[in-house]
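Undergrad: A predicted structure for the sequence below; I have some questions about it.
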Amino acid sequence: MHLTKNTKIIILCLIACALIAIIPLATIHDSEFGGADGAAEDAISTIDPGYVAWASPILEPPGGETESLLFCLQAATGSGIFFFGLGYLVARKKYQKSDKK
């Protein structure tokens, strides 16, 4: 199998992106971040001190910054897919018009 230069660059970039996401998850264990979940939990305990949560996370990240990282990755992936699709639709429309002329 022969890989072109562009394919090799893309593979290296994907590996680098994966390492940028995985290394902090594996190495930083005691990170703290006060997000909306913590604020909501504080508000609920203020309103009803006897409240017991009926659901728990399946996978507990090692720290708050990890949650922030995962949220950012989710947002970036979603926006990448959305704008790729939007760009595809615009380009398809543009090139269909030029083929008919």
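TA: All right, it came through fine.
Undergrad: CA atoms for contacts and neighbours, from now on please.
TA: Noted.
Undergrad: Going by neighbour count, which residues in the stretch of helix or strand residue 89 belongs to are buried?
TA: In the assignment (DSSP states H and E), residue 89 maps to helix 64-100. Neighbour counts over helix 64-100 (16 or more other CA atoms under 10 Å) mark 64-67 as buried.
Undergrad: Specify which member of these is nearest to residue 16.
TA: residue 66 (17.9 Å; CA to CA).
Undergrad: Correct me if wrong: the closest one contacts residue 23.
TA: No: Residue 66 is beyond contact range of residue 23, at 10.8 Å (criterion: CA atoms under 8 Å).
Undergrad: Please compare the first structure with the one that follows:
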Amino acid sequence: MNRPPLARQNWYIAIAVIALAIIPLIFVRGKYEGADGQAESAIAEISPTYEPWFQPLFEPASSEIESLLFASQAAIGAGVIGYVIGLSKGRNQNK
């Protein structure tokens, strides 16, 4: 079996990942909302008198800021995970 060079294979994988992320956004129509909002509405439906146990320590000024903080948290987490994986792979190669 004749395999394409590794660089070309990596590009094919990158294109496939991007397509898998974009295609649902184009073809799947619907209301996109977070799990927190869905949970609040489900709890209100089940028990209208429910009172939360805790209040948030920090309430962002807008949903855009909330999204920015969430995306920043995800990016930092991905960076830490990537760093740890790269560090362990480098250590294993040096052995």
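TA: On my side now, so go ahead. Since we're looking at a predicted model, the values are computed, not measured.
Undergrad: sorry, back to before: which helices and strands sit right next to the helix holding residue 89 of structure 1?
TA: helix 5-27 (3 or more CA pairs under 8 Å, 6 or more residues apart in numbering; DSSP states H and E).
Undergrad: Okay, angle between the helix holding residue 89 of structure 1 and helix 5-27 too, please.
TA: 160 degrees (axes from the mean of the first three to the mean of the last three CA atoms, to 10 degrees).
Undergrad: ok, now how distant is residue 34 of structure 2 from residue 9 of structure 2?
TA: 35 Å (CA to CA, to the nearest Å).
Undergrad: quick one, which of those two is more surrounded?
TA: residue 9 (12 against 8; other CA atoms under 10 Å).
Undergrad: what about the more buried one, helix or strand, and which?
TA: Assigned by DSSP H and E, residue 9 of structure 2 belongs to helix 6-27.
Undergrad: Would you check the span in structure 1 matched by that helix?
TA: With TM-score structural alignment applied, helix 6-27 of structure 2 matches no range in structure 1.
Undergrad: what's stretch 67-83 of structure 1 in contact with?
TA: 21, 33, 61 (CA atoms under 8 Å, 6 or more residues apart in numbering).
Undergrad: Check the mean deviation of that stretch from structure 2.
TA: Its aligned residues in structure 2 lie a mean 1.0 Å from stretch 67-83 of structure 1 after superposition (mean CA distance after the TM-score superposition for structure 1).
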